[in-house]
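S.K.: A predicted structure for the sequence below; I have some questions about it.
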Amino acid sequence: MQTKENRNRMWAFIILYVLGLNVCQASGEGKSTQMQYVKLIIEESAINNITQILKGFDYNNIRVDNLTKTTRFVHLNMTPSPVCSSSHPSITCTLQEDLKTPPLWKLKRTDGEFEIFNGTESGVTSAPAVTSVRLDTKISERWEETDKFCPAQGDWKDTKADYTAYLKCPNAAGQRQRKCSAGGTWEAVVAHCVNLDVNLALQQAIIVDVGLGSPDKNAANVFSLLGNITNNTKAINSYANMNATVQVLISLSQKSISIVEESAIYDFLESSSNLLERPLKDSWTLNTGESNSSLADSYLTSVEKLIQKTNKTYTNKQNNLEVMASICTKGSPCSNTVFDVTVNLEPSLGSVKTAGFKELQNYLTEEKDFEPNSIVVSTTMTNTESKELKSVNVNINFQLLKPRPPNVQIKCVSWDNNTRSWSEEGCEWKGSSEERLCTCTHLSSFAILMSRYPTEIKWLTEVTYVGLSISVVSLIISMVIELTVWSAVVKTIGSYLRHTAHIHISLCLLIADGCFLASSNPKDLTEMWCKIFVLLKHFCYLSMFFWMLCLSSMLLHKTIFPFHQTSKKAYMRFFLFLGYVCPLLIAVITFLGYNGGAKDVYFSSDTCWLRYSGLMKGSIHTFVIPVGIIVLFNVFSMLVVIMKLLDHPINTDKSNENENEKKAALTALRSVILLTPIFGVTWIFGFAVMLLDLTIGTVAFVVNYAFTVLNAFQGLFILLTTCLGDKLTREALLNRLRKNDSASTTDSSTKLDSTWKQ
């Protein structure tokens, strides 16, 4: 009887306690929710009896489970009452020590008991010895089963559509998150998990100057730990780990410490170098796939500050980081070299520290049309020493990561910590003649950026296509005229050979220009067609020049040996061999010699023309060298002819001396004008185009315009000089036109007379 009475009393006590002191009743219109918390303080000697008495029971939807004795203090931080149904209450449970078991939060209502976890309109966070829950929507409501949701998958519980679920990282610090899309499908897991060793290093770095031990010694221990961690790239091969590791460097760089011991310097530089290893390339990138330049910027800034905290003269070279620190005296040259990049400082005073960073240039912000083409080199001095210098000149001789193609612009830049981007301010590139040299007027982190595209000349492409189109039409007219007046102008062996050469030169140039126009847009051509056009252009342009050589050699022979006669048949054999066989051999041998006409070996897929890789490099030289020899020979022949024309008897009549000089000058000028196009002399500008880099400015632009205009319109110039400029050809053409006109007039008169008689 006594036992039953005690039980009733205990029940009454619990009910009164629950309904009285610790009942939080939500108020407001509509639905409401009770949030009930029970806390009993019982003498230890009574626990066993109470446990036996208070077996699990329910009272007004209140369930009391078996009591368990614990020596661990539990603190429950509850939301003040009353709790409105529209609020977002938060409850936190804190333990004195980790219970080694995952916490479980439940929401009990009249329609059932539901587990509370991330994604069910709530947020649950858990860490050792502490857990909390936050209800994000009305706590009296739960999303209906008819709503879209992502079904449980592995560790991930059912999650309402358009919500994000969170889970603690297994065996690591941090959380994993996974969003349930609006359509009710799981998205990829985004993990912010940090290796426990990395997290430990970060915590120690934060308190390096707090507590026992000297800050310098504590920092050395952190560097040692960080070196061991980063030696295993698999331990930090995620963005979260990379970010946490950089945070270690940032934290240490902000402390008042000195890195004096050689072992500490080595560990610091080794760990900093390990972060730049190529297998960790993706770890510098956010999970979205976008580059995070702020992380690389933080790394660079913190490492520079830590290097300043090393107060020794030393040289230390790691795989991806080399530092050279030297003491420079006033008035003496100061030079540091890291990774074959030489930095000269003028004037110099005090401690100068230069660091070279491999791979870092790939993680810093890039410009749209430029890409990094050197490592990042940092040169710093202490604040006191740098303030004493009114001005400074820094000359950096970089090593280019890849050769600079012709006509490609280079920029010397320094890193701007304010804008977190590269800046040209205070830096200058020394030009194509010294393409690796940069000069700057301040201390910073430097690099070379190279344009992704060659420098373009405005309107040059349009002028080229217009000129070639006019040339094609002019060459067709020229050949028609030659065939029309052939019988009238070809009277001797010399005239026969000259006009034959004119026709073959026009034919070869016509085919070559046509192929050039057909391949004007290489992106629209297949590799096979591009290769065919390159081979045809190579052969036809060479053949044109070899026929020019035939013409100039014949003219030179007639000028020097006017009485030496050679048969027309012998000349034609020589002309045909020189005009077609020689260029064919050169074109075929070049094609076979460059991997059978392989793409980007024999020809460039960007231009559908022979490849130029630098001075005396590339297949283009199998065209340039023969053309150069022929043009030089043609210039020599033209000079000999002009000198022969000017070789006239001395006139003793002084009154006619000036007139004779004028006639001689006009004769020479006329000869130059008539012979230059047909001898290909205008192609001399092509050699200047190859030698002059467009980055030098105005001179190169003028030369390119001159070469394009003179050679794109070469067909027109040939028409004007060889057909319309030649007196015999012009008269024969006029006579032919008059004869046709006369015949037409006579025929009309005859018909009119016949009609009149009728």
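M.R.: Everything's here; your move.
S.K.: rest of the way, CA atoms for contacts and neighbours
M.R.: Noted.
S.K.: how close does the residue nearest to G123 when sequence neighbours are not counted get to A240?
M.R.: Of all residues not flanking G123 in the chain, R134 sits nearest, at 5.0 Å (Cα to Cα, 6 or more residues apart in numbering). Distance, R134 to A240, using Cα to Cα, to the nearest Å: 25 Å.
S.K.: wait, L716 sits on V466?
M.R.: No - judged on Cα atoms under 8 Å, L716 makes no contact with V466 at a distance of 11.6 Å.
S.K.: more neighbours: which of those two?
M.R.: L716 (23 against 13; other Cα atoms under 10 Å).
S.K.: what's the helix or strand containing that one packed up against?
M.R.: Using DSSP states H and E, L716 sits in helix 714-718. Applying 3 or more Cα pairs under 8 Å, 6 or more residues apart in numbering; DSSP states H and E, we find helix 714-718 packed against helix 460-484, helix 493-518, helix 657-679.
S.K.: give me the contacts around that helix.
M.R.: 468, 470-472, 474-475, 478, 506, 509-510, 677-678 (Cα atoms under 8 Å, 6 or more residues apart in numbering).
S.K.: can you list these in JSON lines and add distance to C550 and neighbour count?
M.R.: Shown next, in JSON lines, are the contacts of helix 714-718 (distance: Cα to Cα, whole Å; neighbours: other Cα atoms under 10 Å):
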{"residue": "L468", "distance to C550": "24", "neighbour count": "25"}
{"residue": "I470", "distance to C550": "26", "neighbour count": "15"}
{"residue": "S471", "distance to C550": "22", "neighbour count": "26"}
{"residue": "V472", "distance to C550": "23", "neighbour count": "25"}
{"residue": "S474", "distance to C550": "22", "neighbour count": "22"}
{"residue": "L475", "distance to C550": "19", "neighbour count": "24"}
{"residue": "S478", "distance to C550": "19", "neighbour count": "24"}
{"residue": "S506", "distance to C550": "14", "neighbour count": "26"}
{"residue": "L509", "distance to C550": "15", "neighbour count": "24"}
{"residue": "L510", "distance to C550": "18", "neighbour count": "23"}
{"residue": "P677", "distance to C550": "15", "neighbour count": "24"}
{"residue": "I678", "distance to C550": "11", "neighbour count": "28"}
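S.K.: the structure to be compared is supplied as follows:
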Amino acid sequence: MCVTRDLSDLLNDAKDLQRGLGIVEKNAYNIFDRLRISTEQQTVNSFANVNASVDVLATITNASKIQNSQWDAKVLSVIAKSTSNLLNGSLNDSWKGYNENESLASTYLKAIEDVINQTYLPTGHTDNDLIQENVQITIYKGSDANSKSINSFKVNATCQSNSPTVQTAIKNLASKLPNNLNKQETDPSDIILSVIADNCNKIKLELRKDRLPNHEMYCVFWNFSTSQWSDEGCKWGGVDNPNICECEHLSAFTILMAKEPIKLLYNEELTYAGLGLSIGSLTLCLVIEFLVWNAVVKSNIAHFRHTVLVNIMVSLLIADCSFLASPTPSSNPSNWCLSLTVMKHFCYLAVFFWMMCLGLGLLHQVIFVFVHLRKKVYLGLCFFLGYVCPLIIVVVTFISHNNGATGSYYSTETCWLMYKGVLKGSIYAFLLPVFVIVFVNMFTMAIVISRILKPTLSEGSSHDEKEVARSIVKTVVLLTPTLGITWILGLFMQMLDLTKQPYAQIVNYAFTFFNSFQGFFILLTGCFGEKRVNCSLNMISNDSVLLAGTFSNGYWFSTFQLLNIKQYRLIKTYSCLRHKLR
């Protein structure tokens, strides 16, 4: 490997000092100043020259240890400049050597720490900042019982020490070190913070790193013996203090962020199982509505309710199918992923707007008992809210996010809307309307429950109180799936980061369970939970059995058997009417 003459001579002079040919204390400034000049030259842009420059730092430091001597603090100004020059962006490729197993960056970091350790700092030394583009060396004098708060490159370090404290902040070095922790790939902070002080047993660090939601952070130090990051003795401040680290020792620190978010065990499997069951349940529910429509829709109120339910089912069915169609977006074409995102955005919004129509209809029925809704007005309003409003939201969101551009409107990794931070990203064009509707429907449910409670408050009967309690439970169970109340868990999901264990995990699993199985719950409460639907289904079922038994006798189909069928229908109709009157 070819090295420039200046660096070659400089390295030889440092090796002479290491062999004892000269006094380090007298020659240190000259060596470091010549290194500064050499690293400012354009000819340094090769691995051989960068490696030689780092060797100069390591060699002269070793020579100082051998001679048991230290150099004056004035050399730190030229050290800061020369070490900063080596980290300029133009030299990034020059750090890549022929042998990837040996880390030049680790040697560089060790050399800087050793250089600082070999610097003599008297007790009365004044505070000083040596600021360069990529390296800042900050010196704080000793102060009894006072902590040191060091600020450089927007990072802070605080420790208890009576001796001078030297902090070195280094930019553009972390990316040159192996960025994994316990075989997990991580994304490092831009800054490595090295703190040197005597009698400092515990240090508090503030390291800047933008954290993505549900991504774990690790406070680490560089372990020179293993040549890798280690979190031993360091503790992360958690989601409430994401940039804070506390460590029980001094070293070169940084903060790492996991490249992948925390994944909940079996959460995806639960989601797809629930969606599959929901799709089957919604299909069955639509078939049931088709079979019993004429039997159960006998009034305007029944017509309103079942019309809204059918539209909720259709919208949710299409949305769930679109969700299942995009489990592996990496294998889907970009246009297909965009189409699925738009479809899910529109259909899920339509589900909630139709749920709001159901809630408003129920609210009107409870409050204005003697004022009947006009069929055309109510259905016209429902179809406007159910389909036109979601369409307007989707179109405006699509256009305002670069006409549906990737990374602006949707993500190709999830085939869903983008989240870019608190109240940032297209996802809020879905979340905000949903949460508003959920709160409106929760208000509706509260009004219904208050109406149920009124007779009990006036009568004060213990028996009636039990009946009212049963009625309240029944109301909550029947209305929760069709009004989308379980989606309130989504609000808590946005508030709780997955690093907050175990509360975030419990909320996430609950949200996944209730909302992926929503179609199944609608089948139970919206179809099987209605007595008139059950009566109609029983009549259809028993008619089929009687007819099958009758036709099995061939041509012996008598008038007596027909009368039996009609008699059975009358009995079932009377039974259903009794249930209705109750």
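M.R.: Cool, the structure landed. Everything numeric here is computed off the predicted structure, so don't read it as measured data.
S.K.: quick check: TM-score for this pair?
M.R.: Put the two chains on top of each other and the TM-score (TM-score structural alignment, normalised by the length of structure 2) is 0.91; 546 aligned residues with a Cα RMSD of 1.7 Å.
S.K.: Three-state assignment for the residue nearest to G123 of structure 1, please.
M.R.: strand (DSSP: H, G, I helix; E, B strand; the rest coil).
S.K.: how far apart are the helix holding L716 of structure 1 and its match in structure 2?
M.R.: Once fitted to structure 2, helix 714-718 of structure 1 is off its aligned match by 0.2 Å on average (mean Cα distance after the TM-score superposition for structure 1).
S.K.: likewise stretch 659-667 of structure 1?
M.R.: Mean deviation for stretch 659-667 of structure 1: 0.6 Å (mean Cα distance after the TM-score superposition for structure 1).
S.K.: residue range for that stretch in structure 2?
M.R.: Aligning stretch 659-667 of structure 1 against structure 2 (TM-score structural alignment) gives residues 463-471.
S.K.: so which bits of that stretch are buried?
M.R.: Using 16 or more other Cα atoms under 10 Å as the test for burial, stretch 463-471 of structure 2 gives 465, 468-469.
S.K.: now these in JSON lines, with distance to S189 of structure 2?
M.R.: Below are the buried residues of stretch 463-471 of structure 2 laid out as JSON lines (distance: Cα to Cα, whole Å):
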{"residue": "E465", "distance to S189 of structure 2": "61"}
{"residue": "V468", "distance to S189 of structure 2": "59"}
{"residue": "A469", "distance to S189 of structure 2": "56"}
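S.K.: just give me the closest of the residues you listed to L577 of structure 2.
M.R.: Distance to L577 of structure 2 across the buried residues of stretch 463-471 of structure 2 (Cα to Cα) is lowest for V468, with 22.8 Å.
S.K.: does the closest one really touch S450, like I thought?
M.R.: No - in this structure V468 of structure 2 lies outside contact range of S450 using Cα under 8 Å: 10.6 Å.
S.K.: just the helices in the stretch 1-150 of structure 2 please.
M.R.: According to DSSP state H, counting those that start in this stretch, the stretch 1-150 of structure 2 carries its helices in the segments 5-18, 24-39, 47-67, 76-85, 104-117.
S.K.: so which elements touch the longest one?
M.R.: What that stands for is helix 47-67 of structure 2. Counting by 3+ Cα pairs under 8 Å, 6+ apart, helix 47-67 of structure 2 packs on helix 5-18, helix 24-39, helix 104-117.
S.K.: at 10 Å instead, please
M.R.: Helices and strands touching helix 47-67 of structure 2, by 3 or more Cα pairs under 10 Å, 6 or more residues apart in numbering; DSSP states H and E, are helix 5-18, helix 24-39, helix 76-85, helix 104-117.
S.K.: and that helix, what's buried?
M.R.: Buried residues in helix 47-67 of structure 2 (16+ other Cα under 10 Å): 47-65, 67.
S.K.: K179 of structure 1 in helix, strand or coil?
M.R.: strand.
S.K.: counting neighbours, what do you get for it?
M.R.: Other residues lying near K179 of structure 1 total 22 when counted by other Cα under 10 Å.
S.K.: circling back: tell me, the helix holding L716 of structure 1 lands on which residues of structure 2?
M.R.: The alignment of helix 714-718 of structure 1 onto structure 2 (TM-score structural alignment) spans residues 518-522.
S.K.: likewise stretch 513-530 of structure 1?
M.R.: Going by TM-score structural alignment: stretch 513-530 of structure 1 matches residues 320-337.
S.K.: ends of that stretch, what's the gap?
M.R.: 15 Å.
S.K.: contacts made by it with the rest, please.
M.R.: By Cα atoms under 10 Å, 6 or more residues apart in numbering, the surrounding residues in contact with stretch 320-337 of structure 2 are 268, 271-272, 274-276, 278-279, 316-319, 338-345, 347-348, 406, 410-416, 516, 519.
S.K.: just the buried subset of those residues, please.
M.R.: Judged by 16+ other Cα under 10 Å, buried ones among the contacts of stretch 320-337 of structure 2: 271-272, 274-276, 278-279, 316-319, 338, 340-345, 347-348, 406, 410-412, 415-416, 516, 519.
S.K.: compute the inter-axis angle for the helix ranked longest in structure 2 and helix 300-324.
M.R.: Of all the segments of type helix in structure 2, defined by DSSP state H, the longest one is helix 334-367. Relative orientation of helix 334-367 of structure 2 versus helix 300-324 (axes from the mean of the first three to the mean of the last three Cα atoms, to 10 degrees): 160 degrees.
S.K.: quick one: the helix or strand that helix 334-367 of structure 2 is followed by to structure 1 mean distance?
M.R.: Note on helix 334-367 of structure 2: by DSSP H and E, the next helix or strand toward the C-terminus is helix 375-383. Following superposition, helix 375-383 of structure 2 is found to deviate from structure 1 by 0.7 Å on average (mean Cα distance after the TM-score superposition for structure 1).
S.K.: superpose on structure 1 and give me the mean offset of whatever helix or strand comes next after helix 375-383 of structure 2.
M.R.: Per DSSP H and E, the first helix or strand lying C-terminal to helix 375-383 of structure 2 is helix 389-400. Helix 389-400 of structure 2, aligned to structure 1 and superposed, deviates on average by 0.6 Å (mean Cα distance after the TM-score superposition for structure 1).
S.K.: which residues of structure 1 does helix 389-400 of structure 2 align to?
M.R.: The aligned range for helix 389-400 of structure 2 is 582-593, by TM-score structural alignment.
S.K.: same deal with stretch 245-253 of structure 2?
M.R.: Here stretch 245-253 of structure 2 aligns to structure 1 at residues 438-446, judged by TM-score structural alignment.
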